[in-house]
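[1] Here you go, sequence then predicted model.
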Amino acid sequence: MNIKTKKYLIDTFKVAIPSIIEHVANVIVGFADTIMVATLGTVATAAVGINSTITWLVMAFSTLFAVGTTVQVAQSIGANNYKRAERAAINGLSSGLILFSSLFILLFTLSGYIPKFLGADVEILQGAVTYLRIWTLAIIPMLLGRVASSILRGIGNTKIPMVVAFFVNILNIIGNFFLIYKTRLINIPLTNINIKIWGAGLGVTGAAISTSLSNALGGFIMIYLLFNGSQVIKLELKDLFKFEKVLQKHIFKTGAPATGQDLVTNFGQVLYQKMVASLGTIQIAAHHLATTAESISYMPASGFSVAATTLVAQSLGAGKKEDAEGLGRVCFLLSLLAGTFSGIMLYVFPRQLMSLFSGDLAVIEEGIGALRIIAFIQPVFSATIVLTGVLRGAGDTKIPLYAAIGGMWFVRLISAYIFINIFHLGLKGAWLGMLMDLGSRFLIVFYRYNKKDWLNAEVVVDD
């Protein structure tokens, strides 16, 4: 291993490890959150799970500014133009505040109708509506916090998002503990002592309140840290809504295809969820729990993707194409290794993973079949996440968008429909469609990466 490769590895891990730890924290708490709700039964699990597609869809809108602003900030930092980085950050947050406020009004107004549209039956409808309505209350600070977190990563600070994520997730678990369950006696292990613990007994409603409050508080903290003068870029509230046409153009040029990628995927997920919902409550619950279990598989890839975007953007901003290429290659190879390991874990231990969330044997068996199918695609799925990060760092976000359109709308939805309705493969058929989608996306994104046109992308850091 030569000296440059060692440096690339050190730089990559320096940025990636805090991001990976952050994702680990999110996944672990996601597990805990799901386990707590699952103790209420399959109906409660399905009531929360039916909303997952719409929550992903809403989160996708933050990608416009999370990616577009971050690339501009990171490229400016690479060129040592800190003033431009500050202006880019302010422009992104200002535009985000307007968009996210509009989203809040729209979603809160429609929250009573969306779960039914997604396929929720009478058994789970009321719980699903309540969960979505409460979750919606946190949209503005949560999405702004996501943009602020991405800006911090763009300046190379991945430790603060990690620490805040830990705080938010612990708060979420504590909130669940007191709000979901009724007042009960808890035995202290290895003793005969029982302690009476107060509980609100709100069930799904309690889970929604806890999630909303913790996410909202996390968002406020992220925003505060950008404005309190503690970072290398210093933002001021008086500069909000001072829009600059040129910067807005650069932000939207990079961010629009990136958010388009997420929106295309998540609009497709809505139809995909309706296909799964048509299979029944057990399949809805198994799909939700298997998706949660699978999230452990791409934790490393998510961290390496953050590193790829940040380091590639900073290298290109500094005019160092060789470093951008080397860092992108290291992140890609690391993602293949991590994905291979994750795939083996999903295939060998699916029962153990599903059993963490549910004691319903029917739900567990459905989830095992889904996880063993998706295990085979994990190496290239992880690689796709990281290569998308490489291309985003160069501002090349159109190809991942095209890959998402082709994969979701022309591969996943069509093949899943065939597997479910013609071959009658149930939930396994839906996940076979997902496997084919992820494989096709990798082929498209890898082709673009391998051509290396992204190294010659236009980088503007002095307007």
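    Thanks, I have the structure now. Residues are numbered from 1 along each chain as shown.

[2] only C-alpha atoms for contact and neighbour calcs from this point on.
    Will do.

[3] Any idea how far the helix or strand harbouring Thr183 is from the middle of the chain?
    Using DSSP states H and E, Thr183 maps to strand 182-187. Centroid separation between strand 182-187 and its chain, computed with C-alpha atoms, centre = their mean, to the nearest Å, is 34 Å.

[4] Below is structure B, check it against A:
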Amino acid sequence: MKKNNIFEQVLNVSIPVISEMTLYTFMSVFDLMMIGNYGGNKALSAVGLSNSVIYTSCNIFVSVGFSVSVTSLVARSVGSRDYNKAEQYATCGFFLSDLVALIICLIMFKFARTILYTAGARKEILQVGIKFIKITCIAVFFKMNTEIINSVLRGYGNTKTPFIISIVISSLKIALDFMLIFGYGFKEYGIIGAAIASVLSQSIGFLGAFSYIILKSKIRFRIKHMILFNINRAKEILALFVPAAIEEGLYSVSKLVTGFMIMTGGSIAFASDEIANTVESIALVPSMAFGVATTAIVGMRFGERNYKKARNSVKACNLCALAISLIFSIIFIFMPNVLVSLFVNKGEKQVVFISGLCLAIAAIEQPFIAISTIYEAGLDGMGDTKSPCFVTLISSWFIRVPLIYYFICKLKYPVTYVWWITAFQWIIDCILIYLVFKNRFRKLSS
């Protein structure tokens, strides 16, 4: 395959994913802006802590765990032209993920108080957080089901439909936020209004996604595969799911734990970190999108047993993601305060100052995150979800957590040290994942 054709394929698959993730990211950004302007740093802390808890579980089990395994297996089946097997993976994966999503949401609803109290929430932050989680977990149930449908669609290269679904969800969410948080045309619900808006937008998005995969998708959910449940397909899904979920769990839980540590420094420190993370999430969108494309393309190339095309596709995705990440690094260095000031009112000068420092430090880690994301996605596409798990174990739990505990909890250093440590973590993660990927392809070539 010619080099320009590789880039063309990468961009055809990646651009709708970038657009989709950009919409979701800006949806979260605008959501946080409205909440911050409505209730200040305490509102940001309550929502930020609640979202950290509930979305960590969502990411571990479905957004990454099942989604990665289903995309990889569907892609390899499509690459080998076995569409019946692809539909078996799709149907089985949806059934398993739906069951897990239901269990997660029930646990979150029942133990909301205990979870938030353990996380360090107290008084007003605790009371608001409990109400917010109990409503938001309903939205997250629909969100997780939509994501597993999207993983099936991406598995055969359809990234445009998930993008269209994201337009519907994001548009509804932002419009409903304005109406329900501030009371434009409706009763003013404040922070709870943001949670209600999530439920309405995510449920409508799910109905659209489910209708499409039942009626129009190239790979569909089939009732016969649900009735004649294929245990072997379930085992194959779980074989990839377990290490992928553990890997995401190691990373997400480490972030959650460090969030709890930061919370000990007060609402200003936590809100500052939350704002910097939200702004940085915009920069991570292209890398994540090219990562999704990498998993799908590599999976299809492995189904064809064309390892050279798979490797070249990874290189093309990496080059694109790296170039964009460097642009964001420059932006973070030269205008951090301008970006973070959008999230709070004029009276929160300390929050703006600290968030700006965190974001400037984040400029260091952007290229390393991009490289690590793409090569990890390449490993996922070829069915190796175990190696990234071990790399994340080292970078998150042997580097990030101990160092943050020492500097933040023991020495009581400012929250900016969290970002210096995180940058160091990503440098190590990047080096290790690249060496694993290079070694894996060396074995395939020999």
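    Thanks, I have it. All values derive from a computational prediction rather than experimental measurement.

[5] ok so, going back, quick check: next helix or strand after the strand holding Thr183 of structure 1?
    Downstream of strand 182-187 of structure 1, the next assigned helix or strand under DSSP H and E is strand 194-200.

[6] Report all helices and strands that that next one contacts.
    For strand 194-200 of structure 1, the packing partners by 3 or more C-alpha pairs under 8 Å, 6 or more residues apart in numbering; DSSP states H and E come out as helix 159-179, strand 182-187.

[7] got a list of contacts for the last one?
    Surrounding strand 182-187 of structure 1, the residues in contact under the criterion C-alpha atoms under 8 Å, 6 or more residues apart in numbering are 193-202.

[8] Contact partners for Val330 of structure 1?
    For Val330 of structure 1, the contacting residues are 5, 8-9, 12, by C-alpha under 8 Å, 6+ apart.

[9] Can you tell me what it aligns to in structure 2?
    By TM-score structural alignment, Val330 of structure 1 lines up with Ala316 in structure 2.

[10] buried residues in the host helix or strand of its match?
    Using DSSP H and E, Ala316 of structure 2 falls within helix 307-334. The neighbour-count check on helix 307-334 of structure 2 (16 or more other C-alpha atoms under 10 Å) flags 307, 309-322, 324-326, 328-329, 331-333 as buried.

[11] Equivalent analysis for stretch 392-399 of structure 2, please.
    Neighbour counts over stretch 392-399 of structure 2 (16+ other C-alpha under 10 Å) mark 392-397, 399 as buried.

[12] so it corresponds to what in structure 1?
    Aligned using TM-score structural alignment, stretch 392-399 of structure 2 spans residues 404-411 in structure 1.

[13] what residues does the matching stretch touch?
    Contacts of stretch 404-411 of structure 1 (C-alpha under 8 Å, 6+ apart): 261-262, 264-265, 268, 433, 436-438, 440-441.

[14] End to end on that stretch, go ahead and measure it.
    Across its full length, stretch 404-411 of structure 1 reaches 10 Å between end residues, using C-alpha to C-alpha, to the nearest Å.

[15] before we move on, back to that, dump the contacts of strand 182-187 of structure 1 into JSON lines; add neighbour count and distance to Glu22 of structure 1 as well.
    JSON lines is the format used below for the contacts of strand 182-187 of structure 1 (neighbours: other C-alpha atoms under 10 Å; distance: C-alpha to C-alpha, whole Å):
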{"residue": "Ile193", "neighbour count": "10", "distance to Glu22 of structure 1": "36"}
{"residue": "Asn194", "neighbour count": "12", "distance to Glu22 of structure 1": "35"}
{"residue": "Ile195", "neighbour count": "11", "distance to Glu22 of structure 1": "33"}
{"residue": "Lys196", "neighbour count": "10", "distance to Glu22 of structure 1": "33"}
{"residue": "Ile197", "neighbour count": "13", "distance to Glu22 of structure 1": "30"}
{"residue": "Trp198", "neighbour count": "14", "distance to Glu22 of structure 1": "30"}
{"residue": "Gly199", "neighbour count": "17", "distance to Glu22 of structure 1": "29"}
{"residue": "Ala200", "neighbour count": "14", "distance to Glu22 of structure 1": "30"}
{"residue": "Gly201", "neighbour count": "17", "distance to Glu22 of structure 1": "30"}
{"residue": "Leu202", "neighbour count": "16", "distance to Glu22 of structure 1": "29"}
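
[16] hey, where'd the helices end up in the stretch 51-200 of structure 2?
    Assignment of helices within the stretch 51-200 of structure 2 using DSSP state H, counting those that start in this stretch yields the ranges 67-79, 83-110, 112-118, 123-155, 160-182, 191-215.

[17] Point out the most buried one among the ones you listed.
    Highest mean neighbour count of these: helix 67-79, a mean of 30 (counted as mean count of other C-alpha atoms under 10 Å).

[18] Mind listing residues that contact that one?
    83, 85-87, 89-90, 93, 147-148, 151-152, 154-157, 237-238, 240-241, 244, 295-297, 299-304, 380-383.

[19] which bit of structure 1 covers that helix?
    Counting by TM-score structural alignment, helix 67-79 of structure 2 corresponds to residues 66-78.
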